[in-house]
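Colleague: Please find the sequence and the predicted model below.
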Amino acid sequence: MENFEKIFNQFLDCVQTLQAALNVSFTEALVETFDNLEQGKIKVENGAPDEKTVAQLSKKYQTLDYDQISQKNKVQVFTFLTLKAINDDSQDANQMPTPPAISTVVAMLMHKLLKDEQMEVVDPAVGTGNLLFSIVSQLKALNHSKDNYQLVGIDNDEEMLNLADVAAHLNNIDIDLYCQDALMPWMCPNPEAIVSDLPIGYYPVDENAKNYENRAEKGHSFAHLLLIEQIIRNLQPNGYAFLVVPKAILSGKIGAEFMPWLTKKVYLKAIVELPDDMFKNKFNQKSILVFQNHGDHATSSEVLLTKLDSLKKEEALIRFNVKLDEWYTKITH
């Protein structure tokens, strides 16, 4: 741990030195630092960084000895620095990386429901790529290292996509990244699976919201509801969606309108309520929503409805796995 702390502080020093020299955001300096280290040379554009800084950085990079650091440590350092970037640059709360425990639960659901074959997986709100990369790494491990996934990430924030690009490279993951509003027509083919931790809030482009059934009667519409509608439009027949959504859309006043609409459009498969202790207050609570698009192989079945115990205890995942197995056996026999 002491060694990791030392490496982390060395990386942090490199990023902050470059940030000061270029007068850019922490995010930009972080992306450029890893680019420099991966390429083995310091990028200089229009005389910046200046010669003095280039000499300083060269010395710091030499001390760091980047090529000797394990891939696991590089990924870990980059993940912590990404969190710092989002905090320092006052990014939106929606851009915070998804906690690893949630990725594990989604990976367990995907492993059960998806066929063991090549498929395209899209995250239409990919952010830093944390959720998608963590899930795919776990699925590969469960699948004897077989990589069956062609990945696509969509986001309207170029800085987040730059972070996702570096993270993909560090994790040895191939992904096509598109910078666009995910509520506009997608530039990628229709996928067999969609995974996303949906951004929560209002969608500012009222003119485009008019193209959606779940638009608000007046004022801005909820981006997360429109995005679920867009996901259904883009999902292949029989395809699956695994979404981290606000718990509020599944019950109460919003749920009373939204859920009947949703159950007409798709087959609900699972609603897994995440533990209360993962969220600061009850308004922020989330659930994992799984559904299958209509198609010739898709059928309605009993829905897995469960609430997870605190994921701080390891047995919570074991208990969930038992429930998942029982449910899956019931719906497939």
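Modeller: Looks like it came in fine. Numbering: from 1, shown residues only.

Colleague: switch to C-alpha atoms for all contacts and neighbour counts from now on
Modeller: OK.

Colleague: now the strands for this structure?
Modeller: Taking DSSP state E, the strands of the chain run over residues 119-123, 149-155, 175-179, 193-197, 202-203, 221-222, 240-246, 266-273, 286-293, 304-307.

Colleague: I'd like to know which of those strands lies nearest to V75.
Modeller: For V75, the closest of these is strand 175-179, at 16.5 Å, according to CA to CA.

Colleague: Now do the buried residues in that closest one.
Modeller: For strand 175-179, the buried set under the neighbour-count rule, 16 or more other CA atoms under 10 Å, comprises 175, 177-178.

Colleague: Could you tell me how far Y328 is located from A241?
Modeller: Between Y328 and A241 the computed distance is 17 Å (CA to CA, to the nearest Å).

Colleague: can you check K74 too?
Modeller: Taken as CA to CA, the spacing of K74 relative to A241 amounts to 31 Å.

Colleague: Second structure for comparison follows:
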Amino acid sequence: MNMATIETAFGLVLTNVQLLETHLVTHFYDALIEQNVGYLGRAELDAVRGNNEKLRALSLTKSDWQKVYQFALIKGAKDMQLQPNHQLTPDAIGYIINFMIETLHPKTALSILELGSGTGNLAETLLTGLLDKEIDYTGFELDDLMIDLSASIADVMGTNAKFLQIDAVRPQVIEPVDFLISDLPVGYYPDDAVASRSKVASATEHTYAHHLLMAQGFKYLKDGGYAVFIAPSDLLSSAQSDLLKKWLLDYARVAAVVTLPADIVTENNQKAIFILQKASQTKAPFVFPLTSLTNPEIVQNFMAQFRKNML
């Protein structure tokens, strides 16, 4: 990976996006979608076509493109002031999830379902990071813009990611998967009639959407399979947690809880990675406070402890 090449590519993409924003009188992410379409076809503006020719001449790898898009998505999130549930999952967390998947699923082929795939950044981090695995990835996302954005990025990168416009709380007919992942969108689910069908439904108020996604997503998981959820660290002690814990006793084993550093989240909302297994409760979960994602000694100690306790 050549950072100078990546910086050059990002500059060309950013210039085109800004040209398209002005030309189309639109916002950053919509212009990025148009840039992706123009890169794969023929852009309308001469300047955009010229920059795309320079981009093609760089011969970017999938990993290069993943970095370019990460920078572009971060820039777009700042420009558009996106709500927290639409913010991209940081690459540092994606790399930790890569490690978890590699440790827990040594087989070469695996299927992954992501609930609330958003910009697709986590998907592409997995697909460009798990190089020794044949991955069948599907992302469920309800938002029109996010679906168009993530699909257009996958087209340019040439990954096999599939993104479907689906309300993941509602039942779907799909083949069971090896891994379920989600950077859970936090908040209340508005449709009480749909929520009432779930084991985690509240009888007194709107039900938490992240609880509903966990319970519904587990139905798509193979027996013995793992779910990796990024959620508020107080998931098991917050409001409606009694309903969630009752569901856990019946359907899932809490295999691990890894709290994440406070400096990688916003709005004073500390998060953790919860690993659940579709299996009966057999042993105490592995609990680890991961205080840094940039200190090699801390990360290596975490990895060693994770392998020791999870295998």
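Modeller: Thanks, I have it. Just so you know, these numbers come straight off a predicted model, no measurement behind them.

Colleague: Next, the TM-score between them, please.
Modeller: With the length set by TM-score structural alignment, normalised by the length of the second structure, the two chains reach a TM-score of 0.89; 308 aligned residues with a CA RMSD of 2.3 Å.

Colleague: Tell me which of K74 and A241 of the first structure has more neighbours.
Modeller: Applying other CA atoms under 10 Å to K74 of the first structure and A241 shows that A241 carries more neighbours, namely 27 against 20.

Colleague: Who are the contact partners of that one?
Modeller: By CA atoms under 8 Å, 6 or more residues apart in numbering, the contact list for A241 of the first structure reads 193-195, 231, 235, 289-292.

Colleague: rerun that using 7 Å as the cut-off
Modeller: Contact criterion CA atoms under 7 Å, 6 or more residues apart in numbering gives 193-195, 290-292 as the residues in contact with A241 of the first structure.

Colleague: next one: I264 of the second structure
Modeller: Residues counted as contacts of I264 of the second structure (CA under 7 Å, 6+ apart): none.

Colleague: quick one on the thing from earlier: check the contacts of A241 of the first structure and tell me the two furthest apart.
Modeller: Farthest apart among these by CA to CA are V195 and Q292. That separation is 12.3 Å.

Colleague: Look up how far D79 of the second structure lies from the equivalent of E314 of the first structure over in the second structure.
Modeller: Using TM-score structural alignment, the equivalent of E314 of the first structure in the second structure is P296. For P296 of the second structure, the distance to D79 of the second structure equals 32 Å [CA to CA].

Colleague: try T108 of the second structure
Modeller: In this structure, T108 of the second structure and D79 of the second structure are 40 Å apart, going by CA to CA.

Colleague: The alignment partner in the first structure of E102 of the second structure and K140 of the first structure: what is the separation?
Modeller: Aligned against the first structure by TM-score structural alignment, E102 of the second structure finds its counterpart in H111. In this structure, H111 of the first structure and K140 of the first structure are 10 Å apart, going by CA to CA.

Colleague: who touches the residue nearest to the spatial centre of the first structure in this structure?
Modeller: Computing the C-alpha centroid of the first structure and ranking residues by CA atoms, centre = their mean puts L131 first, at 3.3 Å. L131 of the first structure is in contact with 98, 103, counting by CA under 7 Å, 6+ apart.

Colleague: Quick check: the aligned residue for it in the second structure?
Modeller: If you follow L131 of the first structure across to the second structure using TM-score structural alignment, you land on L122.

Colleague: which one is the equivalent of N208 of the first structure over in the second structure nearest to, not counting chain neighbours?
Modeller: In the second structure, the residue matched to N208 of the first structure (TM-score structural alignment) is V194. Distances taken as CA to CA, 6 or more residues apart in numbering place R170 nearest to V194 of the second structure, at 7.1 Å, with adjacent residues excluded.

Colleague: before we move on, what about I200 of the first structure?
Modeller: Excluding the flanking residues, the one nearest I200 of the first structure by CA to CA, 6+ apart is H224, at 5.5 Å.

Colleague: Perfect, that will be all.
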